[in-house]
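Visitor: got a predicted structure plus its sequence, pasted below:
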Amino acid sequence: MQRPSFLRLSGLASLLALLLSACSGNPDSGEVPNAAPPTGHYEGAISYQGSELRTALDLRETKSGQLTATLSFPQVPGLEFEAATANYQAPQLRLEEAPGQPGGIVVQAVREGDFLRGVVNWDSVRADFVWVRRGEAPAPGFLDTTLTVAVPGQPALRLRLLLPDDTLPRHPALVLLASATDGPAAARRATHLARRGIVTLLLPPSAADSGRVGYWGRGTVAPRVAEAAGQQPQPGFAVLEAAAAATHAEAAAYQVFNQQRIPVLAFYAGLDTTVQAAASARRLRPILGYRRGTQVQVLAGVTSDFRRPGRTGSDGQWQWPQPAPEYWNGLVEWLKAR
């Protein structure tokens, strides 16, 4: 089987080239805030049940008064999130990982000069903190571009394209099709992959139309990925998460990948209650076929966002949530092999 080609930054696949040529820039900024936002690189720690976890927060201003925020935990490589919402009304700062969804991280803080003082809510954990500004926020590791694409007869689309900020001449690429509900999850994966050399493009499911790149879809969007895979131009590969396939009718939607010889990486989280993980994996595997490159994995003991939950250890110390390396490392390695 011929392996899908890599995308060259000097000449991306047809969709990305179209999007770049259609770029019309960002609209004018909104209201001017009452005070300048607290941009910069902050360091500190959070503590719970005697267990301390070092933290790093990077706040950047993209437009007047508009913030992006990345929270990471240096002791746990790969455990990081980009806030879906970052609001600052002097002196109060609020960051949310996944607004309106359970289990996400919420940061509420008050600015006091070069300090942020507040509380982190993470699942059932509530931890106070004081973080200090240590200088300017470093470059994010990727180029973040907003593209406005005009399609005749349709509303204009604003799409987010992330390009790795490195010197490599070519990169694999992944188009993430996400519903409004899965938007924060898609954005977290997009930034994680872009920092590790994968071109990522965020699209609503209705905009799926690309050249030889891969598609990502989760939950209820997964059948839309399969539908797009049956159209021209076809994706070179696909990544599915929590794809419901426990019944014959559900699984049949994914036959197109086997018929078109498209390799698929499918993940299920053992603690995900939105899908019958074990039953879906058993039925999906033969539907996708057994060709090289196609994998179906059920990761036991991880949440729907592929983290191992925090818990109290046998020594009474709090064990902080951990990213599941089988997912995060496995995803990067699989994509780089395309």
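Guide: On my side now, so go ahead. None of these values were measured; they are calculated from a predicted model. Numbers count the residues shown, from 1 in each chain.
Visitor: rest of the way, CA atoms for contacts and neighbours
Guide: Will do.
Visitor: find the helix or strand that residue 54 is a member of.
Guide: Per DSSP states H and E, residue 54 falls inside strand 51-63.
Visitor: against that first model, consider the following:
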Amino acid sequence: MPVYRYPMPKGSEITPEKVFLNRRQFMAGATVLAAGASLPSTGYAQSIDDYEALNVAIKDSPYSTKDPANPFEDITTYNNFYEFGTGKGDPAANAGALTTEPWSIKVGGLVNNPSTIDINDILNSPELEERIYRLRCVEAWSMVIPWVGIPLANVLKKYDYQGDAKYVSFETLVRPEEMIGQRSAFGLDWPYVEGLRLDEAMHPLTILAVGVYGKQMPNQNGAPIRLVVPWKYGFKSIKSIVGINFVAQQPPTTWNLQAPSEYGFYSNVNPGVDHPRWSQKSEKIIGSGIFGSRRQTEQFNGYKEEVASLYEGMDLVKNY
């Protein structure tokens, strides 16, 4: 049996999202009033106009879903980012403390030319595309987001990786003085780590995202650069990346280490494999109200035609 560091609440104990967010915003305002001006502000920007636009032409991608995107408010106030707290509203409330300039990513492992990526090389890249992808979370909720990014393969192919490289591992920033969730003795083991098989990493659907809605990535969404793998559950799309390594063996991943019976390495969206504590056959559409509209979960999040061949012959129940 897995050992949990977090108490698992009953469904009846979970506050509806809009009630929770309104309460959090009220409490944040009350705290500022009580503490006075001596405390630094870590609040989030209020609208899309408060974010800096990406300064290059952004191409439309043929990989975009036809589903309409969620409003900017939805995608920036309801997030999973445990480095800033376990509540869905915590990242929006706390991530303003994160410094994202300068930023670089170390690339190493089984490569003949290890080096460092400067985030500005991607922010200013003529290869930036807007891709409207659904982010499907294992907690059975989803939202449709207009990501701006570059295919991960376009970055990885620049490195002379060795023949023994079979996987790509990723690592998130550790900076507890700015990432309040990393200070907790009851939290996850840091840094947050993730991984993909090399063919998954090189698939054209996989991107490194640096923005949403044509703007630079908000802190609470994984600034300044994150992974987006649209056929997998959202926790695979690691945020605030500082390390990429080519490795020979399947790398450890944070949630698989935390609860291996609940979170597998592959974590492909699969309505036929339920989470031990809830069904994955349908998903709540974020922004559809307190009770929420639901849609049927699609195999591989609707990308079966594009990615099913990656797993030909595999038992997708065993390799969940």
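Guide: Thanks, I have the structure now. Small disclaimer: the values here were computed from a predicted structure and weren't measured.
Visitor: what TM-score do we get after superposing?
Guide: Once superposed, chain against chain, the TM-score is 0.25 (TM-score structural alignment, normalised by the length of the second structure); 147 aligned residues with a C-alpha RMSD of 7.3 Å.
Visitor: continuing past the strand holding residue 54 of the first structure, what's the next helix or strand?
Guide: Past strand 51-63 of the first structure, the next helix or strand by DSSP H and E is strand 66-72.
Visitor: which parts of that following strand are buried?
Guide: By 16 or more other C-alpha atoms under 10 Å, the buried positions in strand 66-72 of the first structure come out as 66, 67, 68, 69, 70, 71, 72.
Visitor: I'd like to know how far the last one sits from residue 282 of the first structure.
Guide: Shown here: residue 72 of the first structure relative to residue 282 of the first structure, a distance of 35 Å by C-alpha to C-alpha, to the nearest Å.
Visitor: also residue 185 of the first structure?
Guide: 25 Å.
Visitor: which of those two has more neighbours?
Guide: More crowded of residue 185 of the first structure and residue 282, by other C-alpha atoms under 10 Å: residue 185, with 21 against 15.
Visitor: I'd assumed the more buried one was in a helix, is it?
Guide: Yes. Under DSSP: H, G, I helix; E, B strand; the rest coil, residue 185 of the first structure falls within a helix.
Visitor: can you count the residues close to residue 121 of the second structure?
Guide: 10.
Visitor: er, residue 121 of the first structure actually
Guide: 16.
Visitor: with the one 4 residues further on instead?
Guide: By other C-alpha under 10 Å, 14 other residues sit near residue 125 of the first structure.
Visitor: what's the longest helix in the second structure?
Guide: helix 17-35 (DSSP state H).
Visitor: flag every buried residue along that helix.
Guide: 17, 21, 24, 28.
Visitor: could you name the helices and strands sitting against the helix or strand that that helix is followed by?
Guide: Remark: after helix 17-35 of the second structure, the chain's next helix or strand is strand 59-60, criterion DSSP H and E. Under the contact criterion of 3 or more C-alpha pairs under 8 Å, 6 or more residues apart in numbering; DSSP states H and E, strand 59-60 of the second structure touches strand 129-137.
Visitor: as TSV, the buried residues of helix 17-35 of the second structure with distance to residue 59 of the second structure would be great.
Guide: Putting those into TSV (distance: C-alpha to C-alpha, whole Å) gives the following:
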residue	distance to residue 59 of the second structure
17	34
21	34
24	37
28	38
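Visitor: of all the residues you listed, which comes closest to residue 247 of the second structure?
Guide: Of all the buried residues of helix 17-35 of the second structure, residue 17 has the smallest distance to residue 247 of the second structure: 39.5 Å, by C-alpha to C-alpha.
Visitor: and the gap between that closest one and residue 26 of the second structure?
Guide: 14 Å.
Visitor: what do you get for residue 305 of the second structure?
Guide: Counting by C-alpha to C-alpha - residue 305 of the second structure and residue 26 of the second structure are separated by 46 Å.
Visitor: also residue 197 of the second structure?
Guide: For residue 197 of the second structure relative to residue 26 of the second structure (C-alpha to C-alpha), the value is 44 Å.
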